[in-house]
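[1] Predicted model and sequence below, questions to follow.
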Amino acid sequence: MTDLLNIKMPAPYQVGEEERAALSASIDKDELTELALELGNIPSPSRHEAEASNYVFEWLEREGFTPRNVGATPERQNVVGEYGGYGDGKNLLFTAHLDTESPTWEPDLDAARYRPETLENREWQECWLEDGKLFGYPIANDRGPMSCFLIAAKALKKAGFDLSGKLYLTACPGEIGPEPIEERRGVDYLGKDIGAHYLFHHGGVSPDFAIAAEGTDFGLTWQGCGYVVFRIRIYGQGIFTPILDTPENMLEHPNPIYRLGPIIEALHEWGRTYPERHRYESEGGISIPKTQIDSIRAGIPHSFGAGTEVVSLYTEAGLTPKQKAADVQHELTALMRLFDLDGFDIEPMVVRHGFEANADEVAPLVSAVGRATSLSLGRPLERANPVYSSMWRDQNVFNMHRIPAVTTGMPRWRPTPDDLADSALIYALTALSVCGRAEGRRNADTYKPVYGDKPF
């Protein structure tokens, strides 16, 4: 692990032990745990985030953080709250996502993907405290970290720390998905595009730095992978079953489903070497992209008798910040050309590139998180496990737009209430360190904006 405190770049404001003590005293661990459980127990699978979004809006309103809704559709709103902005300090944005990985809850679709016992797992939509640990996927990903930065903002306010820069508190839909593919297309199936992407462009936010609050076991990374999903279509010929002559070689079978065996074996071998061939390491993390076949479609089950002329493989491949989707497409095209096929085509159905922050530009934020981690946990900040820099996190949205961004947060798996409190304290200290303390609030009655030396 890399000790990120060895990166010597000062944060805008140096927090001290007295501020740590004041903020720690202002964090109510029981209140934080209750918030995480209440928010986590609101069912919020992708495309159904409205109730959780409303809960966050009402909490921000009740606590005085002047929230607003910003959404591409009425049912899937981004929520933005604000605190501070009384001076010339840097602006910091926290973001976390409202949706949680889960089945679709459409029985016919889920039956094609999940075992019945998997669908019965209560952790998909329920959260609870048991033996001192928090259970439930919604807390792990991502409403636990969301609760931590909400309580962090409340602690800053409770401790009387007015911020010079502005602190944005944002909750977004669609970070997990879905993606519009085939007949599931259009705005109803948008994921990331109506979440942090939409927030950045239309949410009225102007951060200098951003933190995607996600579970990283208290590590930090400033890079993330994207992904590309390719549809590989293999063509054949439909032959009426009673007149079919079955060849010995599967690749010579007219029904392209039979050709999948050798092709999948070749894709398997390609995928085994893909991670190390494209591994990318920087000061900010290690990205190890992975690949696998996500689904196969062929024929029409209720209209049978002549096989099918088309079979489609949907193959996902991770993309480090140094890769392009076209590079992977060239690899797959060369692989498919090894087979003597009637025809095939390869089309990218989804493309999302990975991104990283500029190491020098992100350094003040890393320094702030490092100081906060040291004050809170009594140990140095370390680079996150490679798994956390090998997936999509919404830090990618901000790094894409040249806003230096990191991901850092509580333990991902089975966190404790103490873990949540530690994470909230780190977030609060980081916000104070980035935004700085205001010398005194501006008097809104006497303030007049100027252009040059003349008032408007």
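    Structure received.
[2] Only C-alpha atoms from now on, for both contacts and neighbour counts.
    Fine.
[3] What are the boundaries of the helices in this protein?
    Along the chain, counting by DSSP state H, helices occupy 17-25, 29-40, 50-62, 107-111, 116-119, 137-138, 144-158, 196-202, 260-278, 325-336, 359-377, 395-400, 417-435.
[4] Which one of the ones you listed lies nearest to Asp88?
    helix 417-435 (8.6 Å; C-alpha to C-alpha).
[5] just to revisit the earlier point, turn the helices of the chain into a markdown table, columns for mean neighbour count and distance to Pro254.
    Listed next are those as a markdown table, based on neighbours: other C-alpha atoms under 10 Å; distance: least, C-alpha to C-alpha, whole Å:
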| stretch | mean neighbour count | distance to Pro254 |
| --- | --- | --- |
| helix 17-25 | 16 | 69 |
| helix 29-40 | 21 | 51 |
| helix 50-62 | 19 | 49 |
| helix 107-111 | 12 | 29 |
| helix 116-119 | 11 | 35 |
| helix 137-138 | 26 | 45 |
| helix 144-158 | 26 | 52 |
| helix 196-202 | 19 | 45 |
| helix 260-278 | 14 | 12 |
| helix 325-336 | 14 | 17 |
| helix 359-377 | 22 | 54 |
| helix 395-400 | 25 | 44 |
| helix 417-435 | 27 | 58 |
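[6] Next up, a structure to set beside the first:
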Amino acid sequence: MTRLPPASDPVTILQQLVRIDSVNPDLVPGAAGEAEIAIWCSEWLRQQGFDVTVLEQTPGRPSVVGVKRGTGTGRSLMLNAHLDTVGVAPGAVDPFSGDLRDGRVYGRGAVDTKSGVAAILVAAARASAGELAGDVIVTLVADEEFGSIGTEEVLRSFRADAALVVEPSSLELTTAHRGFAWFELELTGLAAHGSQPELGVDAIWHAGLVLRALDGLQQRLNAAPAHATLGHGAVRVSQIAGGDDAATVAARCVLTVERRMLPGQSPESVETELLALLTALTVAEPQFQFALTRLVARAAFEAEPQWPIVRALTANAQRVLEHPAVTRGEPFWTDAGLILEAGIPCVVFGADGEGLHADIEWADAPSVRALADILEGTITEFCGLTAG
């Protein structure tokens, strides 16, 4: 069995976690995935007295759930962080070093979000060492960086009264983030020789009409009232491909459209919005033919300030940091969107650092220790201690 560090120092644990390659194989074909780090975390949780379940509906992509039962008289709390990371730069020197230098832990995943995994492990172990009234449910999941299959699998089997999603946030409460939807738009034209374009229907020219229409949609989004922390929604074309050769009118053009959504906007509503825009083009240009397919969609997230989990986290952040807790919104998506969609109130919070998805990544060691202290206090307050 792997020699595991003591439960007292989350930075020591973080260093060991960074040294385990857990690059997501859906992002980098052939990459290591979560198997080794899942074994490490499972062993650690068992040593701390947690009941451990490994979920692995997708072979080679395990998620770990550790449960410490309370007396049944308090609220249950889920703590969620992801085990996978993005890839490393070609030729990077020792990208999994886990070195601690000048108060920073270096390596892929150090801040995103093995800092969160380490802090959760320590906080959950410390808080549950006493007799809690409610259950502590640690969920360390696969695949957040790509398809979120881990959190989806966890939510099919486990519930809680609230959840803390640990993602890097510089020790500020993330109370909202955008959702997103990706669509494939296929435009169908008619091939003809380039010397007689009037005999064909140019799907690439029709793509230009789409681009202009989407620009108009973006202008309307920008003119709408801004969300307090997220600003405005967004729409853009991220990929485009069409045409067969230089001398042929393009009979087909395919665009990938990304729509970033605000709270209150659903994948269904933005799809309806796009369909209306495209249908209007068929009226203006009768030869315009399209097929719109939704690829992936995730709803936006927004926490309510009166939720007990938000109040508990806010109070404990202020206690540890010795200043009022700061709240923020994020433009990117997290698994909090799935957890809230499942009906579990949640909030996002995490350590400080830099280099998310960049060549050099590091986590601020003091912030990792502060994060563990804040999470421990939040668990204790939310789940409650038994009397006596």
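    Looks like it came in fine. No experiment lies behind these values; they were computed from the predicted model shown.
[7] Just the TM-score for the two chains, thanks.
    TM-score for the superposed chains, counting by TM-score structural alignment, normalised by the length of structure 2: 0.82, backed by 367 aligned residues with a C-alpha RMSD of 3.1 Å.
[8] related to what we said a few turns ago, how about the helices of structure 1, which one is nearest Ala384 of structure 1?
    From the helices of structure 1, taking C-alpha to C-alpha, the stretch that ends up closest is helix 359-377, at 12.4 Å.
[9] can you give me the strands for the stretch 151-300 of structure 1?
    Remark: strands assigned in the stretch 151-300 of structure 1 by DSSP state E, counting those that start in this stretch are 166-172, 209-213, 220-221, 223-224, 226-235, 280-282, 285-287, 291-298.
[10] And those: which comes nearest Arg352 of structure 1?
    strand 226-235 (5.0 Å).
[11] check contacts around the counterpart of Val18 of structure 2 in structure 1.
    Using TM-score structural alignment as the criterion, Val18 of structure 2 maps onto Leu37 of structure 1. Leu37 of structure 1 makes contacts with 127-128, 139, as judged by C-alpha atoms under 8 Å, 6 or more residues apart in numbering.
[12] I'd like the helices of structure 1 as a markdown table, with distance to Gly299 of structure 1 appended.
    What follows is the helices of structure 1, written out as a markdown table (distance: least, C-alpha to C-alpha, whole Å):
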| stretch | distance to Gly299 of structure 1 |
| --- | --- |
| helix 17-25 | 61 |
| helix 29-40 | 40 |
| helix 50-62 | 37 |
| helix 107-111 | 17 |
| helix 116-119 | 25 |
| helix 137-138 | 35 |
| helix 144-158 | 43 |
| helix 196-202 | 36 |
| helix 260-278 | 14 |
| helix 325-336 | 21 |
| helix 359-377 | 50 |
| helix 395-400 | 38 |
| helix 417-435 | 49 |
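[13] who wins for proximity to Val228 of structure 1 among those helices?
    helix 325-336 (6.2 Å).
[14] what separates Ala325 of structure 1 from Asp28 of structure 1, distance-wise?
    46 Å (C-alpha to C-alpha, to the nearest Å).
[15] actually Pro247 of structure 1, not the one I typed
    Counting by C-alpha to C-alpha, the gap from Pro247 of structure 1 to Asp28 of structure 1 is 71 Å.
[16] do the same with His401 of structure 1
    36 Å.
[17] For the equivalent of Ala297 of structure 2 over in structure 1, which residues are in contact?
    Under the alignment (TM-score structural alignment), Ala297 of structure 2 maps onto Val351 of structure 1. Residues in contact with Val351 of structure 1 (C-alpha under 8 Å, 6+ apart) are 226-229, 325.
[18] For these, which ones persist in structure 2?
    Retained in structure 2 (both residues aligned by TM-score structural alignment, their matches' C-alpha atoms under 8 Å) from the contacts of Val351 of structure 1: 226-229, 325.
[19] As JSON lines, these with distance to Leu169 of structure 1 would be great.
    As requested, the kept ones among the contacts of Val351 of structure 1 are arranged in JSON lines below (distance: C-alpha to C-alpha, whole Å):
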{"residue": "Gly226", "distance to Leu169 of structure 1": "24"}
{"residue": "Tyr227", "distance to Leu169 of structure 1": "27"}
{"residue": "Val228", "distance to Leu169 of structure 1": "30"}
{"residue": "Val229", "distance to Leu169 of structure 1": "32"}
{"residue": "Ala325", "distance to Leu169 of structure 1": "33"}
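[20] Tell me which two of the residues you listed sit farthest apart.
    Across the kept ones among the contacts of Val351 of structure 1 (C-alpha to C-alpha), the longest gap, 10.4 Å, separates Gly226 and Val229.
[21] Looking at Pro247 and Asp28 of structure 1, which one has more neighbours?
    Asp28 (15 against 10; other C-alpha atoms under 10 Å).
[22] And the most centrally placed residue in structure 1, how close does it get to Leu365 of structure 1?
    Structure 1 has Arg393 as the residue nearest its centroid, 2.9 Å off, counting by C-alpha atoms, centre = their mean. The gap separating Arg393 of structure 1 from Leu365 of structure 1 is 17 Å, by C-alpha to C-alpha.
[23] One more: Glu281 of structure 1?
    20 Å.
[24] Also Phe135 of structure 1?
    For Phe135 of structure 1 relative to Leu365 of structure 1 (C-alpha to C-alpha), the value is 31 Å.
[25] ditto for Asp422 of structure 1
    Taken as C-alpha to C-alpha, the span from Asp422 of structure 1 to Leu365 of structure 1 is 18 Å.
[26] which residues touch Ala251 of structure 2?
    Ala251 of structure 2 sits in contact with 188-191, 201-203, 242-243, where contact means C-alpha under 8 Å, 6+ apart.
[27] Drop anything exposed from these.
    Among the contacts of Ala251 of structure 2, those buried by neighbour count (16 or more other C-alpha atoms under 10 Å) are 188-191, 201-203, 242-243.
[28] I'd like to know which of the contacts of Ala251 of structure 2 is nearest to Ile379 of structure 2.
    For the contacts of Ala251 of structure 2, the nearest to Ile379 of structure 2 is Gly242 (53.7 Å; C-alpha to C-alpha).
[29] Quick one: residues contacting the closest one.
    203-204, 250-254.
[30] Aligned against structure 1, show me the partner of it.
    So, by TM-score structural alignment, Gly242 of structure 2 is matched to Ala298.
[31] can you tell me which residue in structure 1 aligns to Ala176 of structure 2?
    For Ala176 of structure 2, the residue aligned by TM-score structural alignment is Gln223.
[32] ok, now how distant is that match from Ala25 of structure 1?
    The value you get for Gln223 of structure 1 to Ala25 of structure 1, if C-alpha to C-alpha is used, is 33 Å.
[33] Map Gly71 of structure 1 across to structure 2 for me.
    Under TM-score structural alignment, Gly71 of structure 1 pairs with Glu56 in structure 2.
[34] dump the residue contacts of that match.
    62-63.
[35] Not including adjacent chain positions, what is the nearest residue to Pro263 of structure 2?
    Nearest non-adjacent residue to Pro263 of structure 2, counting by C-alpha to C-alpha, 6 or more residues apart in numbering: Ala300, 5.0 Å away.
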